[in-house]
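**Student:** generate coordinates for the sequence data below:
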Amino acid sequence: MSMFCFQCQEAAKGTGCTVKGVCGKNDDVANLQDTLMYVLKGISWFNEKLRAKGLNPGKVDKFVFDGLFSTITNANFDKTSFEKRINEALALRNELHEKCKENNIELPENLPGFVTWSAFSVEEFEEKAKEVGVLSTENEDVRSLRELVIYGVKGLAAYAEHAWNLGHKKDEIYKFMQRALVATTEDLDVDELVDLVLETGKFGVDVMALLDEANTSSYGNPEATQVNIGVRNNPAILISGHDMKDMEELLKQTEGTGVDVYTHSEMLPAHYYPAFKKYDHLVGNYGGSWWKQKSEFESFNGPILFTTNCIVPPLKNAGYKDKIYTTGASGLNGATHIPERKNGRMKDFSDIIEHAKECDPPQEIETGTITGGFAHAQVFALADKIVDAVKTGAIKKFFVMAGCDGRMKSREYYTEFAEKLPTDTVILTAGCAKYRYNKLPLGDIGGIPRVIDAGQCNDSYSLAVIALKLKKVFELNDINELPIAYNIAWYEQKAVIVLLALLSLGVKNIHLGPTLPAFLSPNVANVLVEQFGIAGINEPEGDIKMFMEESAA
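**Tutor:** From the prediction side, this is the model:
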């Protein structure tokens, strides 16, 4: 075993990747990520003590959530990037240690290893991972709950960074993230860890609300929008990932250059924001889900900008290999990395723009439009129509099918499920799971689309807000009394925080697929089943029958 990672749905054999990640992550990168996590816990340990005295440096919060974000599945495959991050983390941790001593903050005589360990070479960093990785927690149930918290915190980090980039910050969220990291090093019992899991979910709601405010105050409330999926005859840049600030700055810098911009995968919802509709060169969405990029990037012809995770490392002979650019927490060996903003200035996208001018226009792979933009404000505008449809029986049930997509053949389940749903049901979705059914001709119910797409995975917050609004409208005591079923697909850690957020809101009987997480021990899985009704999936027809019978009951 040269590594161990089981944080995503595609963990090898349903248990964990031990030689190379199914995602494409090499063992050296996996080990460096484990070591970075170890040092981030040390930074958080010192910063907690400084924060209690009002002395915590502001730079620490961003460093921690940026480091966490870089370890999310499919975000960063660049070994050099992690070597640099660990060196910076060790320096920052030592700086915080000195600050504690300078301010006479009492520290225990015997400091824990994660606040004292130091090394100077990448070989030492990799070797340390063997001692401090996931399997260093021997008790299976404690390990499971600790990792559930850590993966939830990684999801928090992703959303916190997007909000931060738009100038929206919340100290309570950063404080919790660091406290939770430290708590995973402590001797907590199972009940205390379960409480920490639910608290992580509570902060998941908070961070998604923060990001929703950041996005809507910056770019307006998403509107119902038909998005073009064809192409024009101009050179172009394909932008993927989730960061709307990067999207804004790329559009500003490409305006008037003759270079078009297309969204890919999770960046599709950019088209729904009013502020981006003024850019005529934001042409449409190219292709589908993240895992199809190996074929879709070849036919796109132009350069690709990754703003966050969802990277699939290209094959050695891939024609687009030298056209990949990364920025933010993302990284890939051989890709050109666009540095962070400095002194309040925009990122400099001039290199990728000049590169695009040298490329052929995209090859058309489909035509037509897809519809989205149904975040909570847009759905509230349709509230009377929706309520009437429920009261008259035109809509029998809503199915929340948010979450992630992935490569596995088993994910065809979600396409079949959508196709076979009764025509008096509506799908509520967010995240790239929608690509399994958002191009199907499912029609509408009295003008209400049968696929209501709220946006990115972080926009799952809108689905929660919609559910709470309906609970109020129908004067119900419990959110679980609504005619809503939850059949969610997961892949990585942002889906984990969405799940924990829903649990913290009291949502029960969530079905999760295509498989339950490998990091859930049998005992922890039983706790989730008993307390929250978490269940897996079976086959579409039987599951639909089960859901509809629950509705009738």
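**Student:** contacts, neighbours, all on C-alpha from now
**Tutor:** Fine.
**Student:** list the buried ones in stretch 359-373?
**Tutor:** Across stretch 359-373, burial judged by 16 or more other C-alpha atoms under 10 Å covers 359, 361-363, 370-373.
**Student:** how about stretch 218-238?
**Tutor:** Applying 16+ other C-alpha under 10 Å to stretch 218-238 flags 218-219, 221-225, 227-231, 234-238 as buried.
**Student:** returning to what we had before: kindly reformat the buried residues of stretch 359-373 as CSV containing secondary structure and distance to Gly542.
**Tutor:** Below are the buried residues of stretch 359-373 laid out as CSV (DSSP: H, G, I helix; E, B strand; the rest coil; distance: C-alpha to C-alpha, whole Å):
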residue, secondary structure, distance to Gly542
Cys359, coil, 49
Pro361, coil, 46
Pro362, coil, 42
Gln363, coil, 41
Ile370, strand, 29
Thr371, strand, 29
Gly372, strand, 29
Gly373, coil, 31
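**Student:** could you dump those into a markdown table with distance to Glu550 added?
**Tutor:** Output for those, formatted as a markdown table (distance: C-alpha to C-alpha, whole Å):
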| residue | distance to Glu550 |
| --- | --- |
| Cys359 | 54 |
| Pro361 | 51 |
| Pro362 | 47 |
| Gln363 | 47 |
| Ile370 | 31 |
| Thr371 | 30 |
| Gly372 | 29 |
| Gly373 | 29 |
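**Student:** between those, which is nearest Lys278?
**Tutor:** Gly373 (16.1 Å; C-alpha to C-alpha).
**Student:** not counting sequence-adjacent ones, nearest residue to that closest one?
**Tutor:** By the measure of C-alpha to C-alpha, 6 or more residues apart in numbering, the closest residue to Gly373 outside its immediate chain neighbours is Ala224, 4.3 Å from it.
**Student:** which ones are touching the one you found?
**Tutor:** 272, 371-374, 378 (C-alpha atoms under 8 Å, 6 or more residues apart in numbering).
**Student:** identify the farthest-apart pair in the residues you listed.
**Tutor:** Farthest-apart pair in the contacts of Ala224 is Thr371 and Gln378; separation 12.8 Å (C-alpha to C-alpha).
**Student:** and this one, so I can compare the two:
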Amino acid sequence: MFCYQCEQTTRLPTGDGCASAKGLCGKDATTADLQDLLVHAVKGIAQQARRARALGVPDNDAGAFMLHALFTTLTNVNFNPTRFVTLLHEAAAVRDRVAARCEAALVADSDTAQTAPAPTGPAVDWTPAADLTGLLAQAATVPVNADLARVGADVVGLRALILYGMKGVAAYANHAAVLGYTRDAVFAGVEETMAYLASDPTDMAELLDRALSVGRLNLQVMEMLDAANTGRFGTPHPTAVRVTPVAGKAILVSGHDLGDLEALLKQTAGTDINVYTHGEMLPAHGYPALKAYPHLVGNFGGAWQDQQTDFATFPGPILMTSNCIIEPGPRYRQRIFTTGPVGWPGVRHLADHAFAPLIAAAHALPGFKADDLKTAGPEQTVTVGFGGDAVLGVAGAVVEAVKAGDIRHFFLIGGCDGAAAGRNYYSDFATGAPDDTVVLTLGCAKYRFNRHEFGSIGGIPRLLDIGQCNDSYSAIRIASALAEAFGCGVNDLPLSLVVSWFEQKAAAVLLTLLALGIRNIRLGPTLPAFLTPTLLAVLVERFGIQPITTAPDDIAAALTCAA
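**Tutor:** Sure, this is the predicted structure:
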């Protein structure tokens, strides 16, 4: 195996990347290699699907399969090699079905053959081996760094940036698709980009432009996902969320998928089961359609990397709906369930919202006992729900506070949390921001500081929780609206972006910000291993990307530049 797609990547003097029997995420070599082969298979589907679209017979079912397949290869999503064997054979069948669709279209109109020639190359010609040994032999020919000796680390790194951005695009688009929101332009963009990667491109300028096109595609996807979430669940409103438990039977829901949460709330309505959110599910409490369920009682625990402690102490079953699962500990392995793209060997998977086994487990387990909560202390809350509409609803007051000098600066501290050393930078940054500044946050990095008392400025809370990383579109809307109100560009606002990256969704968002021309983003805690010194130099020169230093120094630098 060779993998360097996330911030956990092993850092070695001989070359960055996890290349042993198991990656730092817990993914074994077999699973990692099968994921590489699945990406290869998706490239072949994309080649055929792009041709089908050119022939006037687009196949969005193939597009939906590609979204799901790529999603399963993200960090901390699916660790089950058996599932990847199944997906590989499904991928070949999908590709061949689309190819047959193309041939049928040519029979109906032979004149179109010149405008849509048959694709060629190893991905479109690949046939899955009959057994695991054969599949692993095939996978050995298509790792992410397969062409390193021929094209060099810079080209491989840019290809990886595009691929990892596309994995993030696929994840966000899949979240929207399961809520019934899709767009032809998104499917076409996925087909085009994955087919481009199948061509083994080597031109550096072209690759960088293509990476920015991934960012533009992701902007469409994030807007679609925002429409899906608000269309289905309503516009988020500021909401105080209880973070201390209540007595009663309990289910804990982690991940990102709001549709899964809604289905579970419907199935547990009127029972004696309370539902709690965990990790990136915290912002669910701001949506009217979800908080209307009185048994959605609060949030339990912290960010994804704390789950082995959080889940061990939770007295009920756990449902993982998307990334970010890590190896289940022995104290809860028998009471954790997966759904959607998630998988772990030996963990029960529930498809199609068939949550009866999960609910039965909740009835069988003790839940929170009233006597156990007597020493828990007073009820504690955090406030969520400051999405685009909520913040823009008070934009006039915000603008006036800036003009009056009451608000000096905005810091958007967004992205993923993680276990690696150095992430205390983000808590130090947020709590160290001066009292005349406002902190906007999204993603699970907020758990490092969202219980801190920030206070308010003229009735405007100094901490505004925009939501999940899935809600990045709201942050873009807010920045764009403020720029319009002040009659300037986003880069001219008293706004600094401090991004905590971990996995491929963050790569997609970063590419979107760069495609929008946003400069001087501070990125950490470590830079992606696939960004070679040459690539980093390009990003620094063209976009002003800044590796983080220390929180006090970076705060001072941001405020000095804005003065």
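**Student:** what's the TM-score here?
**Tutor:** The pair, once superposed, lands on a TM-score of 0.95 when counted by TM-score structural alignment, normalised by the length of structure 1; 541 aligned residues with a C-alpha RMSD of 1.5 Å.
**Student:** if we can go back for a sec, tell me which residue of structure 2 matches up with the residue nearest to Gly373 of structure 1.
**Tutor:** When structure 2 is aligned by TM-score structural alignment, Ala224 of structure 1 is paired with Pro238.
**Student:** cool, and Thr392 of structure 1?
**Tutor:** With TM-score structural alignment as the criterion, Thr392 of structure 1 pairs with Ala404.
**Student:** with Gly113 of structure 1 instead?
**Tutor:** In structure 2, Gly113 of structure 1 lines up with Pro122, judged by TM-score structural alignment.
**Student:** how about Ala433 of structure 1?
**Tutor:** Counting by TM-score structural alignment, Ala433 of structure 1 lines up with Ala445 in structure 2.
**Student:** then Leu181 of structure 1?
**Tutor:** Mapped onto structure 2 by TM-score structural alignment, Leu181 of structure 1 lines up with Met194.
**Student:** quick one, what contacts its match?
**Tutor:** 42-43, 46-47, 163.
**Student:** mean deviation, stretch 206-221 of structure 2 versus structure 1?
**Tutor:** For stretch 206-221 of structure 2, the mean deviation from structure 1 after alignment is 0.8 Å (mean C-alpha distance after the TM-score superposition for structure 1).
**Student:** measure the match of Ala224 of structure 1 to His452 of structure 2 for me?
**Tutor:** With distances taken as C-alpha to C-alpha, to the nearest Å, Pro238 of structure 2 is found 17 Å from His452 of structure 2.
**Student:** Leu458 of structure 1 touches Thr429, doesn't it?
**Tutor:** I think there's a mix-up here, since residue 458 of structure 1 is Asn and not Leu. No - judged on C-alpha atoms under 8 Å, Asn458 of structure 1 makes no contact with Thr429 at a distance of 11.2 Å.
**Student:** circling back: number of nearby residues for the match of Thr392 of structure 1?
**Tutor:** Using other C-alpha atoms under 10 Å, Ala404 of structure 2 has 10 neighbouring residues.
**Student:** how about Val498 of structure 2, secondary structure?
**Tutor:** Of the three states, Val498 of structure 2 takes strand under DSSP: H, G, I helix; E, B strand; the rest coil.
**Student:** what's the match for it in structure 1?
**Tutor:** Match for Val498 of structure 2 (TM-score structural alignment): Asn487.
**Student:** same deal with His278 of structure 2?
**Tutor:** Per TM-score structural alignment, His278 of structure 2 is aligned with His264.
**Student:** you'd agree that match is up against Gly287?
**Tutor:** Yes - using C-alpha under 8 Å, His264 of structure 1 is in contact with Gly287, at 6.4 Å.
**Student:** residues contacting Thr244 of structure 2?
**Tutor:** Going by C-alpha under 8 Å, 6+ apart, the list of residues near Thr244 of structure 2 reads 298-300, 376, 379-381.
**Student:** if we can go back for a sec, among the buried residues of stretch 359-373 of structure 1, which one sits closest to Ile86 of structure 1?
**Tutor:** Cys359 (37.0 Å).
**Student:** got a list of what the aligned residue in structure 2 for the closest one touches?
**Tutor:** Taking TM-score structural alignment, the alignment pairs Cys359 of structure 1 with Leu365 from structure 2. Applying C-alpha under 8 Å, 6+ apart to Leu365 of structure 2 gives the contacts 249, 315-317.
**Student:** could those residues go into CSV alongside secondary structure?
**Tutor:** Conversion of the contacts of Leu365 of structure 2 to CSV gives the following (three-state DSSP):
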residue, secondary structure
Lys249, strand
Pro315, coil
Gly316, coil
Pro317, coil
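**Student:** so which strand or helix has whatever residue of structure 1 lines up with Gly487 of structure 2?
**Tutor:** Residue pairing (TM-score structural alignment): Gly487 of structure 2 is matched to Glu475 of structure 1. Using DSSP states H and E, Glu475 of structure 1 is not contained in any helix or strand.
**Student:** any idea how far Glu475 of structure 1 is from Phe417 of structure 1?
**Tutor:** 30 Å.
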